[in-house]
Every structure is written in structure tokens, then in C-alpha cells.
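> Quick check, what structure comes out for this input:
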Amino acid sequence: MGILLGKTMDENLKKQQEFMLKTSVIQMERQIQMQNQMRERMMAMQIARARDIFVWFGSFYTLASLGMIAGFSKQRKPTVLIPALPLTFLLAYQYDMAYGNKMERMRGEADRIMDTEGIMLSLPHGLPTYSSIEAARLDQCDKESLS
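As a prediction, the model looks like this:
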């Protein structure tokens, strides 16, 4: 009777461990999926922001260019057109960010950095551990209780 009860307890323990493992895997997959969806939403917002800035800056650029051309036609001084050069570079950069493939190039560069310069990405003192987080939490609780 005792041996039968021991086998049942071992089987239950193994089933419970398998269940806990499956549950933790599902939880991790959900967290990864949630983080990816949040990242995608943030990237979409950045692209939308770049496009909005491009519209506003494009309007400014058009008005400023018309003003510079009008000033040049009246004064016949080429110095009036000098601001057009940096403004053109800024407009081209913003267009590339909003509608071009700048994001793809940036992703490619990020991949290269991760592959060849991974040391630049390491955190000071390494990854946080459970014990370091718990120690900081307890330290914070102690400071709050003293206050």
C-alpha cells in the first residue's frame, strides 16, 4: 500500500512539474508577443511622427524657398539663397526617415553592431539578477521605514 501511494505521489509530482513548465513557457511566449507588439506600435508611432514632421517642414521649406527666390529676384544677391543648402539637406533627411528606407538601413547597422561590436551593448555591472533586485527592494523598504 505504501509503495503504491509513493508511486502515485511521484507521478503527481511529475505531472505538476510538467504543468508548471508548460505554464511558464506559455507565459514567456505571451510576454515576448506582448513586447513585440508594443515595439511594433512604438515604431509605427515614430514613423507617423516623422511623416508629420516632414509635412510641416516641407511646408516651411516651400515658403522659405519662395521667399529666398523672391529676395534674390529683387536684390540680385546670391547670399540670399545660402540658407537653401542646409534646409535642403534637412528636408532630404526627413523625407528619407519618413518615406525612404532609412529605417531598414538603421536596422541593418544595428544588426552589424550586435554581431561585431556586442561589447558596446553590455550593461554596467552586467544583467540584473533576482538577488540584486531583491536587495535593492529591501534596501528601499528599509529607507522608507526609517523615514
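
> rest of the way, CA atoms for contacts and neighbours
Will do.

> Three-state assignment for Leu123, please.
Of the three states, Leu123 takes coil under DSSP: H, G, I helix; E, B strand; the rest coil.

> What of the one 4 residues further on?
Going by three-state DSSP, the secondary structure assigned to Leu127 is coil.

> Just give me the neighbour total for it.
Leu127: 9 surrounding residues under other CA atoms under 10 Å.

> swap in the one 10 residues further on?
Each residue near Arg137 was counted by other CA under 10 Å, and the total is 12.

> what does Tyr99 give?
Per other CA under 10 Å, the neighbour tally for Tyr99 reads 14.

> for comparison, sequence B:
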Amino acid sequence: MGSTITNSMKENQKEMQKEMQKKQLEMMLKQRQTQLAMQFASGKEFFNWFASFYALIFPLCILGALKKKSPFPIIPLIPLGFVCGYQYDMYYGDKMKRIRLEAERLIDNEPQLFYFPKNAHIVSQEEYEEILGINKNKK
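All right, here's what the predicted structure looks like:
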């Protein structure tokens, strides 16, 4: 009778551990999602302010170029336009999707990029590969 109670307690303990790990993972994923959402929302807000600035400065630079009869006032519009385009693509286009696909490709095809330096004393390269399940035969 004592052994059945002990076995039952061990099973309950294992179930509780699994449930606790599941809850910890769920909390971690929700926290990650919240942090990413905050960063993304912040980026969108910054883009809105930057685009407003660009929309204001654009006609002023054009007017300055016409008034001075020189193309120099237009020059700042070029790099600012690239920055504005990049931010638009990041927050309203599909840049995040392209970044995620490239990250997946790097993890799959070039895992050696993420190895620790030899003297880091965190984990050895073999332990790292074992933990992440990296196939040593794969290039």
C-alpha cells in the first residue's frame, strides 16, 4: 500500500511539474509577444512622426531650391526619403516577414554563425550542438 501511494505521489509530482513548465512557457511567450508588440507599436508611432516631418520639410526644400536656384536644398530629401521608405516597409510592408525568413535560413544553413567564442566558457561547441540538435554532418 505504501508503494502505491509513493507511485501515485511521484506521478502527481510529474504532472505538476509538466503543468508548471507549461504555464512558465505560456507566460514567457505572452511576455515576448507583449514586448514585440510594444516595440512594433513604438516603431509605427515613430514612423508617423517621421513621415509628418518629411511631408513638412519636402515642400520647404523644394521652395528653397527654387528660390536659391540651386539643387543643394533638395539634397537632404534623398537620405531622409530612404529612411522614411525603410520605416514604411518595416512597419506597414512585409520587411518583418523577409527578416524572419532570412533568420530561419541562417539558423538552418549557417548555425556556426551563432557559436560562442572558444574562450567564453559558457558551453562547448559540442554541447551547443547537442542542446540545439544541430546535425554535425550538415555544413
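
> Trace Lys44 of the second structure over to the first structure, please.
Matched by TM-score structural alignment, Lys44 of the second structure corresponds to Arg51 in the first structure.

> Check Phe53 of the second structure too.
Match for Phe53 of the second structure (TM-score structural alignment): Phe60.

> which element is that match on?
helix 2-75 (DSSP states H and E).

> matching residues in the second structure for the helix or strand that that helix is followed by?
Note on helix 2-75 of the first structure: by DSSP H and E, the next helix or strand toward the C-terminus is helix 84-99. Counting by TM-score structural alignment, helix 84-99 of the first structure falls onto residues 77-92 of the second structure.

> Can you tell me how far the most centrally placed residue in the first structure is from Met45 of the first structure?
Nearest to the mean C-alpha position of the first structure, counting by CA atoms, centre = their mean, stands Arg39 at 6.1 Å. Here Arg39 of the first structure is placed at a distance of 10 Å from Met45 of the first structure (CA to CA, to the nearest Å).

> and what of Leu90 of the first structure?
Distance of Leu90 of the first structure to Met45 of the first structure, computed by CA to CA: 21 Å.

> if you count what's nearby, which of the two comes out ahead?
Counted by other CA under 10 Å, Leu90 of the first structure and Met45 do not tie: Leu90 has more neighbours, with 16 against 12.
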